[in-house]
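**Q** Just need the structure, nothing else, for what follows:
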Amino acid sequence: MQELVNASKDTAVQIKTKKKAASKVKYQLEYIRKNYYLYLLIAPAVILTIIFKYIPMYGAIIAFKDFSTIKGILGSDWVGFDNFTKFLSSPNFADIFLNTLKLSFYGLILGFPVPIILALMINQLRRAGIKKNIQLVLYAPNFISVVVIVGMVFIFLSPTGPINQIVSFITGKPLMFMSNPDYFRSIYIISGIWQAAGWSSIIYVAALANVDPELHNAATIDGANILQRIIHIDLPTLKPLMAVTFILAAGGIMSIGFEKAYLMQTSMNLPSSEILPTYVYKVGLQAGDYAYSTAVGLFNSVINVILLVVVNKIVKKLNEGEGLY
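**A** Alright, predicted model coming up:
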């Protein structure tokens, strides 16, 4: 008798669960029907993401094959992790990997605070005309082509350029900036900060615009100076945004732009300028070893994902549970 009672209870629970699930599905379908225009609005972005981001992932399988253009992706012989082993055991693996890591890490550490500082400085300007002109000057470099930026770097740092004219006046001889590996990393990072810092500060300026002016007025009445107001009012406002942007930047620490590094390369600065993206281009498109270059690129992506997860966990612990996810 007790078994029949338990069975009826289980059946009632199952029926209740099914009704609840059906009701939830019905509610979701009704919500979609009423707000279909919202889904139509995001549909192009979703479709483009699937076409250009997810579908190409199928091609990553050639990293595990001895790819032949004649046999195709499915017809090529499976070699497992041979391409990865070949890259990890290559004599230039350490140099390329460390060059990529150093360039990204130094660029992140030195470049991350600059947009925040610029935003805090811009936020202190009270005259709208001056503020707009300064913002225009700071944002303009972002719209300059990478090719033009590199051309400007070569002109300014050439042996007869304006920088070397000053150096020659002081030391008596010019410095070979673009042919010396020791200068490549500094030139790359500084020019990158100059180009991107102003544009990257926009998001912080927008966040600071939402700060209640009454907080600053009250702090001023209490005797707080500018630095104290920035530390106790502005920075706490930017803290969640800083955490998210830092996690995203750290997650892409191995994803350096290929164009600028490749354009700045010379035969003399290769020990410092050869990084994973330029190496993939050379062994993949120039040498035609598509499977090997895909393995290198996939290795780079895996490192990025690992860094994203690790940095997110660290930031969540340091930021009272606030992270990217």
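**Q** only C-alpha atoms for contact and neighbour calcs from this point on.
**A** Noted.
**Q** Which residue ranges of the chain form strands?
**A** 65-68, 76-78 (DSSP state E).
**Q** let's see this one next to it:
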Amino acid sequence: MATVDAAELQREAGLIAKPKARRFRTIRSYWDLYLIMLPGILFFAVYKYLPMWGVVIAFQDFSVFAGIRGSEWVGLAHFKEMFTDDDFYNIFLNTLLISIYKLVWGFPGPIILAIMLNEVRHMMYKRSIQTLVYLPHFLSWIIIGGILINVLSPSSGIVNAILTSLGFEPIFFLASPEWFRTVIVASDIWKEVGWGAIIYLAAIAGIDPQIYEAAIVDGANKWKQILHITLPSMMGVIVILLLLRLGHVLDVGFEQIFVLYNPLVYDVADVIETYVYRVGIQQAQFSFTTAVGLFKAVIGLMLVTLANHGAKKLGQEGIW
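**A** Here you go, the predicted structure:
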């Protein structure tokens, strides 16, 4: 009996060792692919995970001279200050509204563009359009901000020149609280819609052409093909990108807002990122703004978790 038990233990030990050996052989066989992954891993390790140690200053009265170890521990004092600050609620509302506008109007844009480009059959025309819509992504917000300031100028901008020729009064778009958010959302869509369409074009390219051929035989027109073949085939990619987008729902783009806003539109334009820069960097309130940043990260994590759970309930693949 003891001999049998020993033999069984040896077999179990062998079974346990085999997966480890296979894993090592896999890494050795595909060492070049793991080497390609290394820069990305190092990037996230150095710039995403190591800085998490600094989150502790949200619970301290941080002093640059005393350092993290020597600063006084104040617990949740900065979070209490944050939730009792009237300016923070206005800033949080601005961030949420701009982010929702970008999500509602900007997220479907690349999907629609990808479907439209997929229907273009003239390759030269298709590539030209692709190049034009991709180009703004490679321009910095400094350049685009300069373009917008000139185009939307109330005195010399082409947009106001057109409005004046039609009998309307000139509009100072970048200094008008009623128009500023519209400019922010529209310029963000214009800049990123072409780049965002690349992933959806790849998803469409993976659809079996025979499915479309069968649909044509059954009498389906283009609209029905898009509705019943293209969109359902893209749904997995759409859900994953939507989940990732929800994780950054409070990231509205510091560079864009910082380049375009001014004191006349602070009430509708000041967001968490610009607030953190102004209060944390310029006024050196590092602990308070770290608490604000931690609050934003927790909200993003909660939204991603809930959305991922909801996607799985609806039968879609989540991100974990």
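**Q** TM value for the aligned chains?
**A** The TM-score (TM-score structural alignment, normalised by the length of structure 2) is 0.93; 319 aligned residues with a CA RMSD of 2.0 Å.
**Q** about what we covered before: which of the strands of structure 1 sits closest to residue 226 of structure 1?
**A** Closest to residue 226 of structure 1 of these, according to CA to CA: strand 65-68, at 61.0 Å.
**Q** and stretch 89-106 of structure 1, how far from the chain's centre?
**A** Taking CA atoms, centre = their mean, to the nearest Å, one finds stretch 89-106 of structure 1 lying 18 Å from the centre of the chain it belongs to.
**Q** which parts of it are buried?
**A** Residues 95, 96, 97, 99, 100, 101, 102, 103, 104, 105 are the ones in stretch 89-106 of structure 1 that count as buried (16 or more other CA atoms under 10 Å).
**Q** which residues does the first one contact?
**A** When you say that, I think you mean residue 95 of structure 1. residue 271 (CA atoms under 8 Å, 6 or more residues apart in numbering).
**Q** if I line the two up, what does it land on in structure 2?
**A** Correspondence of residue 95 of structure 1 to structure 2, assessed by TM-score structural alignment: residue 90.
**Q** Distance-wise, check residue 105 of structure 2 relative to residue 76 of structure 2.
**A** In this view, residue 105 of structure 2 and residue 76 of structure 2 are 37 Å apart by CA to CA, to the nearest Å.
**Q** and what of residue 47 of structure 2?
**A** 26 Å.
**Q** Looking at those two, which one has more neighbours?
**A** Taking neighbours as other CA atoms under 10 Å, residue 47 of structure 2 and residue 76 compare with residue 76 leading, 13 against 10.
**Q** Tally up the residues packed near the nearest residue in space to the more buried one that is not next to it in sequence, please.
**A** Spatial nearest neighbour of residue 76 of structure 2, chain neighbours left out: residue 59 (6.0 Å); criterion: CA to CA, 6 or more residues apart in numbering. Using other CA under 10 Å as the criterion, residue 59 of structure 2 is surrounded by 20 other residues.
**Q** how about residue 59 of structure 2, what's its partner in structure 1?
**A** By TM-score structural alignment, residue 59 of structure 2 lines up with residue 64.
**Q** For that match, which residues are in contact?
**A** By CA under 8 Å, 6+ apart, the neighbours of residue 64 of structure 1 are 78, 79, 80, 81, 82, 83, 291, 295.
**Q** which one of these sits closest to residue 114 of structure 1?
**A** Nearest to residue 114 of structure 1 among the contacts of residue 64 of structure 1, counting by CA to CA, is residue 295 at 34.9 Å.
**Q** Over in structure 2, tell me which residue corresponds to that closest one.
**A** Per TM-score structural alignment, residue 295 of structure 1 is aligned with residue 291.
**Q** go on, residue 307 of structure 1?
**A** So, by TM-score structural alignment, residue 307 of structure 1 is matched to residue 303.
**Q** now stretch 134-147 of structure 2: which residue numbers in structure 1?
**A** Counting by TM-score structural alignment, stretch 134-147 of structure 2 corresponds to 139-152 in structure 1.
**Q** Quick check: longest helix in structure 1 by residues?
**A** Across structure 1, the helix with the greatest residue count (assigned by DSSP state H) is helix 2-34.
**Q** Among the contacts of residue 64 of structure 1, which lie within helices?
**A** 82, 83, 291, 295.
**Q** For the last one, which non-adjacent residue is spatially closest?
**A** The spatially closest residue to residue 295 of structure 1, leaving aside those adjacent along the chain, is residue 63, at 4.4 Å (CA to CA, 6+ apart).
**Q** pretty sure that neighbour contacts residue 83?
**A** Yes: using CA atoms under 8 Å, residue 63 of structure 1 makes contact with residue 83 at a distance of 6.7 Å.
**Q** More neighbours: these two, which one.
**A** Applying other CA under 10 Å to residue 63 of structure 1 and residue 83 shows that residue 63 carries more neighbours, namely 25 against 21.
**Q** residues touching the match of residue 295 of structure 1, list them.
**A** Contacts of residue 291 of structure 2 (CA under 8 Å, 6+ apart): 55, 58, 59, 78, 79, 82.
**Q** neighbours around residue 139 of structure 1, how many?
**A** Neighbour tally, residue 139 of structure 1, other CA under 10 Å: 20.
**Q** what about it, distance to residue 194 of structure 1?
**A** To residue 194 of structure 1, residue 139 of structure 1 is 10 Å away according to CA to CA.
**Q** swap in residue 228 of structure 1?
**A** According to CA to CA, residue 228 of structure 1 and residue 194 of structure 1 sit 28 Å apart.
**Q** okay, the two: which has more neighbours?
**A** Of the pair residue 228 of structure 1 and residue 194, residue 194 is the one with more neighbours under other CA under 10 Å, namely 16 against 13.
**Q** Test my guess that the more buried one contacts residue 141.
**A** Yes: here residue 194 of structure 1 reaches residue 141: they are 7.3 Å apart, a contact under CA under 8 Å.
**Q** can you give me the helices in the stretch 101-250 of structure 1?
**A** 113-123, 128-139, 146-157, 162-171, 181-200, 202-208, 213-221, 226-229, 235-251 (DSSP state H, counting those that start in this stretch).
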